[in-house]
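In: Make a model of this:
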Amino acid sequence: MTNKSAASLTVFLCVKSPGNRKVLAASLEEAGYHCRPLINEADMEAAAAIGGKKLALVDTSGFGSNVWRLCEKLQQMNTAFIVLSPQEMLTSSSQATQYGAVSIIQKPVAKKALMQLVAGFTGEE
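Out: Model prediction:
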């Protein structure tokens, strides 16, 4: 299920867990999206150099308070982002909108809901 809109979008995966990052990448790449990890400063510099439409998925698990600095940097790069939050962190994750998050999704994330949200971002729906 690939299309031109999907191929034109780069999705940055700001996810500390290698397993979760792999699962997200597999689902998104199957739909035709280009995925890149974004978990450190080197990744951030590489991401800033990428042109075209960009979206980041930010899993708040494992980043601690550094997640908000990451969100600020994404906003400075004009990169839209969606926050993925465990239920126990939803209250603190609600401040993600203050940092520019376009949406907050509670984990575990339903694949269909996430794919619809990403597709909506690209104008596919």
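
In: CA only for contacts and neighbour counts going forward, please
Out: Will do.

In: Burial check on the residue nearest to Lys111 when sequence neighbours are not counted, number of neighbours?
Out: Nearest non-adjacent residue to Lys111, counting by C-alpha to C-alpha, 6 or more residues apart in numbering: Ser27, 7.7 Å away. When neighbours are counted by other C-alpha atoms under 10 Å, Ser27 registers 15.

In: so Ser27 sits in a strand?
Out: No - under DSSP: H, G, I helix; E, B strand; the rest coil, Ser27 falls outside any strand and is assigned helix.

In: What separation do you get for it and Asn20?
Out: Note on Ser27: its distance to Asn20, by C-alpha to C-alpha, to the nearest Å, is 11 Å.

In: Second input sequence below; structure requested for side-by-side comparison:
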Amino acid sequence: MSEKPLILTVDSNSRNLELLNQFLTKQGYETIGVNSLSELDRQLSELSEIKLVMLDIAGFDRTIWERCEQLQNQQIPFLVISPKQSATIQLQSVAHGARSMLVKPLVMRQLLALIKSLLGD
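Out: You can find the predicted model right below:
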């Protein structure tokens, strides 16, 4: 029996977080959702088995980029979810180590393909 990959989802909107986690769970992934930077910090310090982080930057201040650098330093792949298409956000995301950026509304087929690619499935 193989273990389900653990995905940490980060979203300041609790309802969006719940919907994303439900979708990922149905796809066979284990998820932990957090909706604050302090919860993100706690999970990153406590969990070593995180395989991927999905980070919705909406609702967070600029210190979110420090968390991205922390993810990069811990060699945890992550993707940024943005509320809008923005060259600036895309450049910031890549500069801080994001493997990719998705723009809302999410296209689930594209999301799954990206997750599988990042996890090496």
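
In: Check the secondary structure at the residue positioned nearest the centre of structure 2 for me.
Out: Structure 2 has Met54 as the residue nearest its centroid, 0.9 Å off, counting by C-alpha atoms, centre = their mean. Under three-state DSSP, the three-state class of Met54 of structure 2 is strand.

In: Which residue in structure 1 aligns with it?
Out: Met54 of structure 2 maps onto Leu57 in structure 1, with residues paired by TM-score structural alignment.

In: One more: Lys104 of structure 2?
Out: Per TM-score structural alignment, Lys104 of structure 2 is aligned with Lys107.

In: residues contacting its match?
Out: 84-87 (C-alpha atoms under 8 Å, 6 or more residues apart in numbering).

In: Those into TSV, with extra columns for neighbour count, distance to Ser103 of structure 1 and secondary structure?
Out: Shown next, in TSV, are the contacts of Lys107 of structure 1 (neighbours: other C-alpha atoms under 10 Å; distance: C-alpha to C-alpha, whole Å; DSSP: H, G, I helix; E, B strand; the rest coil):
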residue	neighbour count	distance to Ser103 of structure 1	secondary structure
Leu84	24	9	strand
Ser85	22	11	strand
Pro86	17	14	strand
Gln87	12	15	helix
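
In: hang on, the earlier thing: so who does the match of Met54 of structure 2 touch?
Out: Leu57 of structure 1 touches 11-15, 81-84, counting by C-alpha under 8 Å, 6+ apart.

In: Which residue ranges of structure 2 form strands?
Out: 6-10, 30-34, 50-56, 78-82, 100-103 (DSSP state E).
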